[in-house]
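Colleague: After the sequence you'll find the predicted model.
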Amino acid sequence: MTALLSPARPLIRAAAVLLSCAATVPAGLAAAPAAAAPTGPAVYRVAPGASVQAALDAAAPGDVVELAAGRYPGSVTLSTDRVTLRGQGVATVLVPDPADRSACARAGDGVCVTGSSDPQGAPVHTVSGVVVEALAVAGFPRNGVGAAVTDRLTVRGVAAHDNGLQGISVEMSTRTALTDNEARDNGQAGIFVANWYDRKGGALETLGTEVSENRLTGNRIGLQLRRVRGLTVAANLASGNCGGVFVVGDDGVPRAGALTVRDNVVRANNRYCPPNPRLDFVQGTGILLTGTEDVTVAGNQVSDHTGASPMSGGIVLYPSVVGVPNARATVTGNALRDNRPADLADRDPRGTGNTFTGNVCGASEPAGHC
């Protein structure tokens, strides 16, 4: 019988505890530490066929649930602070299970990291310090990884692909670290960071969220930041999407912005994505700012975009869908080439205080920004 091993305790534990760690238990059950054992972090090792959720339910703050290589049908939920879910890289794959009736599966997500909020969307209980790393989530109807109302969440080394909505979605969360992930061929964004996906309102202050060194390909939008503030997007690759990096705001207060997009490679995002009720068709857009304030776009390499959308171009400023202009954007020190119809395009006639300095490029709208 394939089994879930009991938690591996530190070597200083008593011999009885060490013997317990070497034992196996029936699939789907997590072995409890011996009653006399001192408290401390544990590692729950899970093999294919055993219950990942049972191990997560048994884990205490600081514990690690480690998955062996293999396929794991079903969705999982992390709701305990400072628990780590770790795989063996892309050899560990979470896939949907049609028989799974958990709340996470009914929502259509693969990995759920969820706190709680009141009916107006204000946080009630925040899940803190969770880590999801070194695994793949593929084929879920909604999000590969779906997180909401979290603090200090880390998602790294995750391959999120072929999911119906977002590869990795983080809503109403602070101090998030999304790094070294691959998000490809998802229905909407590869990575999505927002206050809420389905609600308006003022932008969320993320308190220093970082999105860095991710690879985003084949999505509608590589990276979408919507109604958020106070974060950094750095050293990502966005290529082969319909649009590369979108920073999106509206008439909510506080405004979206006060963030930095720097040192990214944004190249050939030329797929065609049809319009939806809130957005024109997307094709050939590198970095787009719409309805934002105080955004810095610096040191990016943006190339090889071509399209006929109103948003097509290398770096584009565009009014939001409700007509809110961009304010005080700083576009500086970027290297742009072969973007059509323009490397730099300010198509936001009501925008105020937006500046273009030190960029290397061939053509701009209006002329003079290169």
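Modeller: All right, it came through fine. Residues are numbered from 1 along each chain as shown.
Colleague: only C-alpha atoms for contact and neighbour calcs from this point on.
Modeller: Noted.
Colleague: now the helices for this structure?
Modeller: For the chain, applying DSSP state H gives helices covering 15-22, 52-58, 103-107.
Colleague: Stretch 159-175 spans what distance, first to last residue?
Modeller: Stretch 159-175 has an end-to-end distance of 21 Å (C-alpha to C-alpha, to the nearest Å).
Colleague: sorry, that was for stretch 357-368
Modeller: OK, stretch 357-368 end separation, C-alpha to C-alpha: 10 Å.
Colleague: same question, stretch 284-294
Modeller: First residue to last in stretch 284-294 (C-alpha to C-alpha) measures 24 Å.
Colleague: TSV please, covering the helices of the chain and showing mean neighbour count and distance to residue 336.
Modeller: TSV is the format used below for the helices of the chain (neighbours: other C-alpha atoms under 10 Å; distance: least, C-alpha to C-alpha, whole Å):
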stretch	mean neighbour count	distance to residue 336
helix 15-22	16	57
helix 52-58	21	46
helix 103-107	17	41
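Colleague: dropping in the other structure now:
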Amino acid sequence: MLRMTTILLLLATAHPAVAATLRVPEDHKTIQAAIDAAQPGDTVQVAAGRYSERISVRAGIIVRSAGDDSKGKAGLKRAEATIIDGGGKIGDKPGVVMAEGSTLDGFTITNVGAYDDALWKKHFDSHGEELADDEGSVQAEGTIPAISIKGVIASVTNNIVHHNGDVGIAVVGSREHKVTPLVTSNISYRNLGGGIGVADLAEPVVRENTCHENLRAGIGCRNSSPIILDNVCFQNIRAGIGCREGARPIMRGNKCYQNRRAGIGIRMDGTAPVVEDNDCYENDMAGIGCRDGAEPIIRNNRCSKNKMAGIGCDGASPLIVGNECRENEMAGIGMRGEGIATIQGNKCHENKLVAIGVTDGSTATISGNQLSRTGGVPPLIAVKGSTALIQENQIEGGGVAAVLVQGTATISNNKFLGHGEKQGNAVWVWEGSTATIDANSFNGYRTAVNSTKATVIVTSNTVQGFTGPAIIIKDSSKPAHVFGNTAITKDEKAKVVEIQGPAGVVANNLVKAE
């Protein structure tokens, strides 16, 4: 009984620990002095001013600038007014080192390492082509981040990180445990590295940040699996968002524009991001580019007015589904370098060259896409030195042809809509090529199929709005099989088929009155 009474008295008189607020410079002259005096759960509140120091945050400590969340010119007013100045070349530690459970909220971090504007401009002018592969990258030896989140779960929010000598915000993982920090609502620009870099198994949430004019990617990930959501990345010297070395991020809802390379760049074996619902426009290379063995899922993105392809594939194996590619300077979707791709359900309109190009030993399944262009010489689909299955697409317009085959193609169940006599051929099969053309609907092309010195099988197609023979085959490499095709026309003298050279089965090709 006595023991129980004692316990009750202790409980009645016990007072829970109250988190303290330590003020800088009122209580402590430096931020680091306040951090050193703080206990887990305490807040170090820093008044506006310039603080010439580099700091190491302790576990469980919140370091926050004083003030509310009023907007300033670029970020929050309190972040613009509360500056951690790293002192340039002095020292070899990051500007801010985060600890487990710590928070950094609302600071400008600058002058950590030597920023060199002439070096920045040199690489800007060359699109980063002369930039060493690891220069300024997160895990490179000698890299000193402005903010370092290494092997810990922490929160970095509402900061402005600029004009530093290496990467702005660096997140590095651990083999011992999951590293899932939150990096949100920061502005990172003009750093001589990436704006935000993620490496070595880290799995942060990187959300609603703005990264621009950085020497490397706005946001970069290597061998890591971040969730990259709703960021804005523009005018970076490399990609808006870069992904490599086996990284498997989810990238969703980002805007990447006017970057000196791709809007989103993906490369290397084992790199397999999910890239969906992003806007990539006005970039100096592709809107979304993948190469060197990468295996991304590229889904429901919008890529427009890029100086190369909307979506480009060079030696990669992407799944490209449901994207919209408009008014790009080259292809809507382009493949080369022995790439292997499934291209399904995309909309490619008014791209200056092809809507879809399959070249250089590549293999593609092209199905259920909507492809169009008004005017111009290039075809809508070009298969050159490659193999393609082209089925169930809606194909409108084209140049010298709607589909040009200089390789091997099976073309089936597509709907072709041309714009009259000037439209030319719907399918043009070049010398040495092989094509099976089956069950398509052609309307408004001078000729549905035109083949010279190739191997072709043309069956069960319907042709309207043609002006010469609907199907022309010259000097076939093997006997040409043409059967079961129907031409619908008002011209009683119209010919369905004209064959010059070896003929195989040529039967049941009919002319029907319109």
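Modeller: Thanks, I have the structure now. These figures come from a predicted structure and were not determined experimentally.
Colleague: Next, the TM-score between them, please.
Modeller: TM-score of the superposed chains, computed with TM-score structural alignment, normalised by the length of structure 1, equals 0.68; 286 aligned residues with a C-alpha RMSD of 3.1 Å.
Colleague: Let me have the helices of structure 1 in a markdown table, extended by distance to residue 288 of structure 1.
Modeller: Listed next are these as a markdown table, based on distance: least, C-alpha to C-alpha, whole Å:
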| stretch | distance to residue 288 of structure 1 |
| --- | --- |
| helix 15-22 | 52 |
| helix 52-58 | 39 |
| helix 103-107 | 30 |
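Colleague: Could you say which one of the ones you listed comes nearest to residue 40 of structure 1?
Modeller: Proximity to residue 40 of structure 1, assessed across these by C-alpha to C-alpha, is greatest for helix 15-22 (12.3 Å).
Colleague: Which strands or helices does the closest one pack on?
Modeller: With contacts defined as 3 or more C-alpha pairs under 8 Å, 6 or more residues apart in numbering; DSSP states H and E, helix 15-22 of structure 1 has no helix or strand neighbours.
Colleague: Contacts only, for residue 117 of structure 2.
Modeller: With contact set as C-alpha atoms under 8 Å, 6 or more residues apart in numbering, residue 117 of structure 2 has no partners.
Colleague: how far away is it from residue 272 of structure 2?
Modeller: 35 Å.
Colleague: what does residue 380 of structure 2 give?
Modeller: 29 Å.
Colleague: Among those two, which residue is more densely surrounded?
Modeller: residue 380 (32 against 27; other C-alpha atoms under 10 Å).
Colleague: Show the contacting residues for the nearest residue to residue 53 of structure 1 once chain neighbours are set aside.
Modeller: Nearest residue to residue 53 of structure 1 in three dimensions, chain neighbours excluded: residue 76, at 5.7 Å (C-alpha to C-alpha, 6 or more residues apart in numbering). Neighbour list for residue 76 of structure 1: 52, 53, 104, 105, 110, 111, 112 [criterion: C-alpha under 8 Å, 6+ apart].
Colleague: switch the cut-off to 10 Å
Modeller: 51-54, 56-57, 85, 94, 100, 102-105, 109-113, 145 (C-alpha atoms under 10 Å, 6 or more residues apart in numbering).
Colleague: try residue 279 of structure 2
Modeller: Taking C-alpha under 10 Å, 6+ apart, we find residue 279 of structure 2 in contact with 232, 252-257, 263-264, 287-288, 300-304, 324.
Colleague: Also residue 22 of structure 2?
Modeller: Counting by C-alpha under 10 Å, 6+ apart, residue 22 of structure 2 makes contact with 28, 31, 33-35, 37-38, 42-46, 63.
Colleague: which SSE is it in?
Modeller: strand 21-24 (DSSP states H and E).
Colleague: What is the neighbour count of the residue nearest to residue 337 of structure 2 when sequence neighbours are not counted?
Modeller: Using C-alpha to C-alpha, 6+ apart and skipping the chain neighbours, the partner closest in space to residue 337 of structure 2 is residue 315 (4.4 Å). The number of residues packed near residue 315 of structure 2 is 24, by other C-alpha under 10 Å.
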